[in-house]
Structure formats: structure tokens, C-alpha cells
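Asks: Pasted the sequence and its predicted model underneath.
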Amino acid sequence: MLKKRWLMMLVLIISLSTGCDKQFYTIHQDHSKVETFSQQPKKEVINKENSKKDTTIREKSVKKEIKEVTIAAVGDIIFHKWQLWRGYDAATDSFDFTDTFQYIQKYLHEADYVIGNLETTLAGKDNGRILRPENAYKGYVGFPCFNTPEILAKNMKDAGFDMVSTANNHALDSHPEGAIQTLDYLDEQGIDHVGTYRSQEEADTLFRKTINGIDFAFLSYTYGTNGFEVPADQPYLINTLDMYNEVKIQAMLDKVREARESGTDFVIVSIHFGNEYFNYPNVHQKNLADRLFEAGADVILGSHPHVLQPFEIRDIVNDDGDTRKGLVIYSLGNFISSQRYTKPYPSQTDIGVIFEMTFKKIEHHKPQFTGISFMPTCTFRDPEKLTILPVDEVLNHVSDFDIELGDYSRGRLTFTQDYAYQHLLSYTTASYNYKDYRYSIAFH
């Protein structure tokens, strides 16, 4: 008993003599030995563990996966009679439009995904709607109801196109059957499409595409269909706003909200709107852009005016108070057509652009829309071909191109070089860099 009391007193003395460090003891059952340990070593162990965790976190942050995507967009792709006869080979009784894209395809192939506005139908030979027989050629037809040889789908795929918007005012040029046949030819070449559909199920299904690990939703709409009515038993055939009918606009906005809420990283909307040959957007375009951004769009790609219209960079406030970058280009202009500037018709219909958008996604961070760049293009024609030229490259290295620039063509290229970038930048004061024939703006 005395031995036990002596042992307890010894424990108390040791405890008081340790200062602020708390001591813990183990007494063996036979009372033969007392072991002590303090909390301090435990703290050191914890710190070491935290240090290891911090190091691991730092190592992980260095190794965080960074995903990047460049999407290129171009404007209206239209084939008039003058392009049809240039693309025809009498020896084989066939068409080919490879040379349409030969000088710009290297730039399209640099992008991860390329979008265009297919403003014609691919309905098959003799399946077009011929309103002006003088514009028909070898079973196909140009203006005003376009039906282009189906080889165009292959030529576009080879040139680098990945997707086309098919909702535009010429979508029903070759009857409803032609609109569906167009989709079949696109599918044969592996070209994605949005805006026209074969069934209600197709129309209801949100088109999403994962590119380099970043998820995008794509939608497409048109203001109308040139008076050609959508069949009552095929209401799904085309996404039309019926000349800005408010019910149709609300349905479009609801679909954009659905896309935003689907968990996709970015929502891109192609919309066919505005006035033909107007250099600046009208009230409908501006109003719809505002409403589309509010509904959840990140990018709005405009078409229909056949001339370039400026772009705007927006800071959009989300419902949670965060902001995101938004972009609207009101019109991408013509990418390829037979239209050109003349004194009687002084519209810049031969000027287009390859418009690139960059997106980034860093692991454990919100995806970001990080910047844009654009390259002016111009349509060139001679007796043999009608093709798209990268303006700045041609003016700097014309000897590298198998073309002869006359006074008219050189004048158009020189004009485009000055006009295109200044006009596109009309609505922004952001600074830009010029490199590799591109004008680039980085978002901060």
C-alpha cells in the first residue's frame, strides 16, 4: 500500500515538473515500470503528416490535367450556278469542289472542331426545286433554291469540317425530302449537324459533343424558311422562329436553358438572323443575343446577312453571382459563294472570316472561355475555279499560290486586309495581337 502511494506521488511530481508539456503515463499491471510520453512528439507527427499532405497536394497541382480546345467557325457556304459549272468534269460526268477549299484547309485542320453554315441542300440529282431554269445545271441548281451536288459533303469533310448548321432560310429549298436527304449525305461523310431533323426524337435530343475532354452543347435556329412551310405532320423538321414569333423564341430559350442545366461545359448557338447585306446588326439580333446569353449561351454564331458584322465580348453574370465570358459575332459573312462586290451591288459579300475560339479546363477548376482569334478570307475567281483565299498570307506570299491576281482581285484583297479586322473590332476596345496571319484577343 505504501509502495502504491509512493508511486502515485512520484507521478504527480513528474507531472508538475514538466511545465506546459502535458505528459501521459502507462503503468504496467505489475507496477514494476512507468513509461512516459508527451503530446509534443504527437504534434510533430501530425505536422509531418500535414507536410506530406501539402507536398502531395503541390505535386498533384503540378500534375493537374489541362484540357484545351480550339473551335473554328465560318459563315455561309453557298453554291451558285457559276460554282457548279466550274466544279463539273465532262470527262467523268461528275462534280468536285476540292479546289474551293485548297488554300484554307490547312488552317481548318489546325482547329480541333470546325463549324460552318450549310446554306444549300444536298438533295441528290434532279431532286431540287427549279424556280429559275437558267440557274439549273446538270441536274442541280443555284439561286434562288439551292441544290448542290452531294460530293460537297465529302469535299467539306476533307477540308476539315466537323459540323454544319442546317437551320437557315434555304433549308427547305429542295422540299422536306431534300432536307432529310441532306442529313443522310452528311452522315455518310461523318459530318455532325444541328438545326434540321428526321424525327421528333432527333429534334428533342440535345446535341452534345466532348472534344479533348471538354463538353459542348450545340444548337441551331433560323428566323424563317423563305415562305416554304414546315409540313404539319413534320413540325420537328427545322428549328424555325417563324419570323420571330414569341412562342418560338421562348421554345428556343427553353432549349438553351436545358443545355445550360445539362451539365455541359459550354453552350454554342448558331442562329440565322438579321438583314441581308447590312453591315451592322438590327434590333432583333441585339435583342435575341441578350436573351440567349441570359438563358445560358456562351457563344452565338450569326449568319444570313452574307457580309461580316462585328462581334461583342460580354461579361455575363450567372445566377450564382459568378461571371463568365460570352461572345456574339452577329454575322460571319459568306465563306464561299459567287457573290462579289460590284459598283451596282456594293456589298462586301466576297469577304469572310475563319473565327477561332479557345477553351480551357483545368482539373478541379471551372472551365474557361479563354480567347478568340480570326483570319480574314476573300473569295477569288478566275475562269477555272472559284476559291477561298487567306488574305494576309496571299498578299505576303502570292508566289506560293497557283493564281494570277489581276487588278480587281488584288484590290479586293488589299481592301479586305484593312477592312475586315477593323470592322469586326467595331464593338470592342480590347487589345489584340497579330501573329501567323491571325488577330488574337486573350481573355483575362
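Replies: Happy to help now that I have it.

Asks: all contacts plus neighbour counts: C-alpha atoms, from now on.
Replies: Noted.

Asks: Please enumerate the strands of the stretch 251-400 of the chain.
Replies: 266-272, 299-303, 308-317, 323-332, 334-336, 351-362, 368-381, 386-390 (DSSP state E, counting those that start in this stretch).

Asks: and of those strands, who's closest to residue 408?
Replies: strand 368-381 (10.0 Å; CA to CA).

Asks: Flag every buried residue along the closest one.
Replies: Of all the residues in strand 368-381, those buried under the rule 16 or more other CA atoms under 10 Å are 368-381.

Asks: let's bring in a second one:
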Amino acid sequence: MRGARVALVAALLGALTACSSPDGPAPPADTAGAASSSRTSATQPARASVSRPPTASATSPAPSPTAAAPASITISAIGDVLPHAAVNQDAATGDGYGYDAMFAAVKPTIARSTIGICQLETALSADNTRLTRKNTFNSPHELARTLRDVGFDGCSTANNHTWDAGLRGVRETRQVLAAHGLQAAGPTATAAGSGAPARYDAPLRVAHLSLSYSLMNSIEEDTSTTPPGAPWMRDNLYAAQRAEGIIASARRAKADGADLVVVSLHWGSQFDPAVTTDQRTIGDALLRSGAVDLIIGAHPHLIQPCAKINGRYVLYSVGNFLSTQGTAVGSPVGAQDGVVATVRFERDRAGRISQSLTYRPTWVDRGHGHRVVLATPTSHPESYHRTVAAMSRSGCDAKVEP
């Protein structure tokens, strides 16, 4: 165990020092594909393969000659993965960290989706130094291995804790994710590739953008201020880009071959179940533009309702997925609630794409190792009913899975 972990750390540190690009090397070409194929069965949709974002000199792919062929995919998304120090203590094994037990209950749901997307609200450390202290988040690299093993294909990394470990943290986060075959949509450590989406090759090709109200922990202040020395990161600030800039990025992604554009937005008011005017205004503009097909919202740490606008879904906030927040530490009731939201996209022979949304309520069991468990009418019923009520508050047609 120790030898394998030392080898992994050595490999990651090698990537930090040996690569010619500050953002680190791409994972081996077969890493994501091998992991994906092992999760595919005759009853499950084929997993997406990971496409690296194109460089500025890359040639845009030609449109597929079968662009209007019938096709369908599912995208599963979760809320904030926010490992407080108490979460990491529960994950400590003595010679490293193990998060598998915390995610075990939701693995079947994530693994059966074509694409799994997480909201990573922490930096990742390549050598497990400078780890999380209070509200400054930097998590062990083993978290990425668990995320990939559970079935995630990539993560949104734009949030108000992006800069918690500084520029080094931004660089190492991408390197650790790449080493485990995970895409990153969010800020880059250099101007090269800034604002480029993560891309997933599937029966319907997907581009994923990630933006936040802030990349520094200036709570609840919408700002266009970039971290010191990193002006290119304005590409991931929705206060700087506003709806027009995001729509332009989405249109470029579709011109480059994407059939669908997903946008992760870190927005809203912390611990507030109400959708803000800013969320409604931006969400409405993005979905009515026709350039954006799905919005995944996070940051409030509570479930907020979904809505369907122009035939497309906005999940205003999918709550917490993994954290130590809860009434026992002064957070409001509902801070332990989350969902695995799954959107099914189907394209017919005329090229029209329709959507349907299902979800599974989750709850963080803080008292038993911070395990994320499924909330049902008979298991954690209070959490289940809170989540169902919140999701349907605005008349969203999402269906809860049995």
C-alpha cells in the first residue's frame, strides 16, 4: 500500500518538474478509455471518451456527417465536493487517504451515466502538503482516484476556493486530475488554454464550461477581480463575462463540433434556498440563446429548484455532495442534502434534441465517516422530503428516482 502510494506521489511530482507546460502533461491516451470500458456493460450506455481541449493552433474538427443521426446520452452531475478537515481526517488511512467508502452508495448511479461531472470546490495537492485548514481548501490527491473510480469523467473547478492554494494549487489540481484521467473545466495556471472547455466524445459531443462569481474566497461579493498575477482567469468569472460572453464561448464550442454545451456556474447566495435575481437573469439568457443546453449550479450549499427554460434545464443549486456542514456545526438544516441529477438528451432523425431530468436525493452521514448515502422515503426521510420539495418548488418537471 505504502509503496504504491509513494510511486503515485513520485509520478505526480515528476509531472510537476519534468513537463514543458506549466499545466502539466495530458494523461496517457488510453487512461480514460480503459477506465471507461471497464464500467460499460450491455445494459449501460457507452461511457464518454475524454478529449483534450484544443490549443490555439489546433484545427477545428469538421462537422460530423452523422450529426443528425438519432442518438442519446445521459449526464450525471453532483453538487459541491468540499472536503473540510474533518472529512479528510475520516479519510486518513495512516499512510495516505481513502475516500471510497464515502462515495460507495452513489457509485452505481454515476457509473451508469455516459458522462459524470463533479463540482470540485477544493484544490488538489500532488504531494499531500499544505492540506486544508479551516476554510482554506487543499485536498489529498487520492480524492481524484476515488472520483474517477466512482465514474466521474471530469470536474468543474471554478469556485470561490479555486485560489486557496494559489497558482501552484491551480496547476497541481489540473495535473492530479489529468493523472487520473479526469477532465477539468475551469481556470488554467497559464494564459494558454484559458477559457477553453472540457470536451467529451460521446454519441452526442459535449463541451463543458465552468465559471464562478469569484475565484477567491470573497464570500457573496460578485466581482470581476482576478487573482493577483493571473488576469487571464477573468475567462472563468461570470461577473466579468456576463451572459453575452458565456453565450459567445458556447457558440464557439458548437462551431468547434460540440452538439451540447453544459455550463457549471458557482453562483447564488450561500445558505439561501431562494434563487437570486442574478441567477434567474443569467440562467434565462443562457438557455434562451439556444447556445447553452444545461446549467449546473452550485455554491448555496442548499438544494434550490430546477427550471426548464426553452426546453433546457437549469439546476440552480444541487446542494452539497460531500462536506462536514450541518446543524451540528452551525449550518442550516439542509446543508447535508444533495442530489445526483441525471439529464437524458435524445436527438431524433430531424436533429431535434430533447431533455428529461431525473434525480436521486443524497445525504451526508457526518456521524459515520462522512459517507454520502441515498435518502429515500424510508431512509433519511426528512432529507428526502426536503430535497423533493426544493427541486419541485418552481414546477420543474424533474422526476425523483425510486
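Replies: Looks like it came in fine. The structure displayed is predicted, hence computed values, not measured ones.

Asks: which element is the equivalent of residue 388 of the second structure over in the first structure on?
Replies: Aligned counterpart of residue 388 of the second structure in the first structure: residue 421 (TM-score structural alignment). Residue 421 of the first structure is located in helix 407-424, with elements delineated by DSSP states H and E.

Asks: Remind me what the helix or strand following that helix packs against, helices and strands.
Replies: Toward the C-terminal end, the helix or strand that comes next after helix 407-424 of the first structure (DSSP H and E) is strand 433-435. Strand 433-435 of the first structure is packed against strand 438-442, with contacts defined by 3 or more CA pairs under 8 Å, 6 or more residues apart in numbering; DSSP states H and E.

Asks: What angle do strand 368-381 and the strand it packs on make with each other?
Replies: Here strand 438-442 of the first structure points in a direction 160 degrees away from that of strand 368-381 (axes from the mean of the first three to the mean of the last three CA atoms, to 10 degrees).

Asks: buried set for strand 438-442 of the first structure?
Replies: 438, 439, 440, 441.

Asks: related to what we said a few turns ago, check the offset of the helix holding residue 421 of the first structure from the chain's centre.
Replies: 26 Å (CA atoms, centre = their mean, to the nearest Å).

Asks: and if you look at stretch 258-272 of the second structure?
Replies: Averaged C-alpha coordinates place stretch 258-272 of the second structure at 9 Å from its chain's average position (CA atoms, centre = their mean).

Asks: Give the aligned range of it in the first structure.
Replies: Under TM-score structural alignment, stretch 258-272 of the second structure corresponds to residues 264-278 of the first structure.

Asks: and if you look at stretch 180-192 of the second structure?
Replies: With TM-score structural alignment as the criterion, stretch 180-192 of the second structure aligns to 189-201.

Asks: pretty sure the match of residue 388 of the second structure is touching residue 376, no?
Replies: Yes - between residue 421 of the first structure and residue 376 there is a contact under CA atoms under 8 Å: 7.2 Å.

Asks: Go through the strands of the stretch 251-400 of the first structure and pick out the most buried.
Replies: Mean neighbours per residue, mean count of other CA atoms under 10 Å, is largest over the strands of the stretch 251-400 of the first structure for strand 334-336, with a mean of 29.

Asks: Next, work out how far apart whichever residue in the first structure pairs up with residue 358 of the second structure and residue 75 of the first structure are.
Replies: Residue pairing (TM-score structural alignment): residue 358 of the second structure is matched to residue 373 of the first structure. According to CA to CA, to the nearest Å, residue 373 of the first structure and residue 75 of the first structure sit 15 Å apart.

Asks: Counterpart of residue 300 of the second structure over in the first structure?
Replies: Match for residue 300 of the second structure (TM-score structural alignment): residue 305.

Asks: swap in residue 123 of the second structure?
Replies: In the first structure, residue 123 of the second structure lines up with residue 121, judged by TM-score structural alignment.

Asks: Which stretch of the second structure lines up against stretch 67-78 of the first structure?
Replies: Counting by TM-score structural alignment, stretch 67-78 of the first structure corresponds to residues 71-82.

Asks: My reading is that residue 16 of the second structure lies in a strand. Confirm?
Replies: No - assigned with DSSP: H, G, I helix; E, B strand; the rest coil, residue 16 of the second structure falls outside any strand and is helix.

Asks: counterpart of it in the first structure?
Replies: Looks like residue 16 of the second structure stays unaligned there (TM-score structural alignment).

Asks: rewinding a little: okay if I get the buried residues of strand 368-381 of the first structure as CSV plus distance to residue 100 of the first structure?
Replies: Output for these, formatted as CSV (distance: CA to CA, whole Å):
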residue, distance to residue 100 of the first structure
368, 34
369, 31
370, 31
371, 29
372, 25
373, 23
374, 20
375, 17
376, 16
377, 12
378, 12
379, 9
380, 9
381, 10
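
Asks: could the buried residues of strand 438-442 of the first structure go into TSV alongside distance to residue 209 of the first structure?
Replies: Formatted as TSV, the buried residues of strand 438-442 of the first structure follow (distance: CA to CA, whole Å):
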residue	distance to residue 209 of the first structure
438	26
439	27
440	25
441	25
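
Asks: of the residues you listed, closest to residue 430 of the first structure?
Replies: Nearest to residue 430 of the first structure among these: residue 441, at 7.1 Å, using CA to CA.

Asks: Spatially, what comes nearest to the closest one if we skip its sequence neighbours?
Replies: residue 432 (4.8 Å; CA to CA, 6 or more residues apart in numbering).

Asks: And for that neighbour, the neighbour number?
Replies: 14 (other CA atoms under 10 Å).

Asks: what's the distance between it and residue 72 of the first structure?
Replies: From residue 432 of the first structure to residue 72 of the first structure the distance is 18 Å (CA to CA).

Asks: Which strand or helix spans the spatially most central residue of the first structure?
Replies: In the first structure, the C-alpha nearest the mean C-alpha coordinate belongs to residue 71, at 4.7 Å (CA atoms, centre = their mean). Assessed by DSSP H and E, residue 71 of the first structure sits inside strand 66-77.
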